[in-house]
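1. Make a model of this:
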Amino acid sequence: MSRTAASFFIFALLSGIFHLFLTQDRVVTLPLIACGVFCALFLLALIAGRRIKFDPVLR
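-> Here you go, the predicted structure:
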């Protein structure tokens, strides 16, 4: 996992936890939206990291 993917994962985790501490209702808040954005960026970073680092024949 790249540093970028790890940082997006940590940001998503922290914003999700912050949303849970912020409210008990099922409302959409800014930390919840940020959690969704960071999760999407985390998945994109994982996919991009695989495409860049994958080289079956090292020459």
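
2. When you work out contacts or count neighbours from here on, use the C-alpha atoms and nothing else.
-> Will do.

3. For residue 41, give me its contacts.
-> Contacts for residue 41 (Cα atoms under 8 Å, 6 or more residues apart in numbering) come out as 5, 8.

4. Another for comparison:
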Amino acid sequence: MSRLAKGLLILAILSATLGCFTTENTLGDAPVVACGFFSGLFLLALVLGRKIKFDPVLR
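-> Purely as a prediction, here's the structure:
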């Protein structure tokens, strides 16, 4: 996992935690939207960072 993917995962977890444990509705839906945004970027970073090896010789 790349450093970018790790950072986005941490940001997604922190924003989800903030959204779950905030008792008052002072922030609105911002933590939930941020969690979705960071989760999407995390998945994109995982897909782009994956190195696919192709072996043309069938064994």
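
5. TM-score for the pair, please.
-> Taking TM-score structural alignment, normalised by the length of structure 1 as the basis, the two superposed chains have a TM-score of 0.75; 51 aligned residues with a Cα RMSD of 2.3 Å.

6. quick one: residue 20 of structure 2 and residue 32 of structure 2, what's the gap?
-> Distance of residue 20 of structure 2 to residue 32 of structure 2, computed by Cα to Cα, to the nearest Å: 9 Å.

7. Those two: which is more packed in?
-> The neighbour count for residue 20 of structure 2 versus residue 32, taken as other Cα atoms under 10 Å, is higher for residue 32 (18 against 11).

8. Residue in structure 2 paired with residue 47 of structure 1?
-> Aligning on TM-score structural alignment places residue 47 of structure 1 opposite residue 47 in structure 2.

9. Work out for me the element its match sits within.
-> helix 30-49 (DSSP states H and E).
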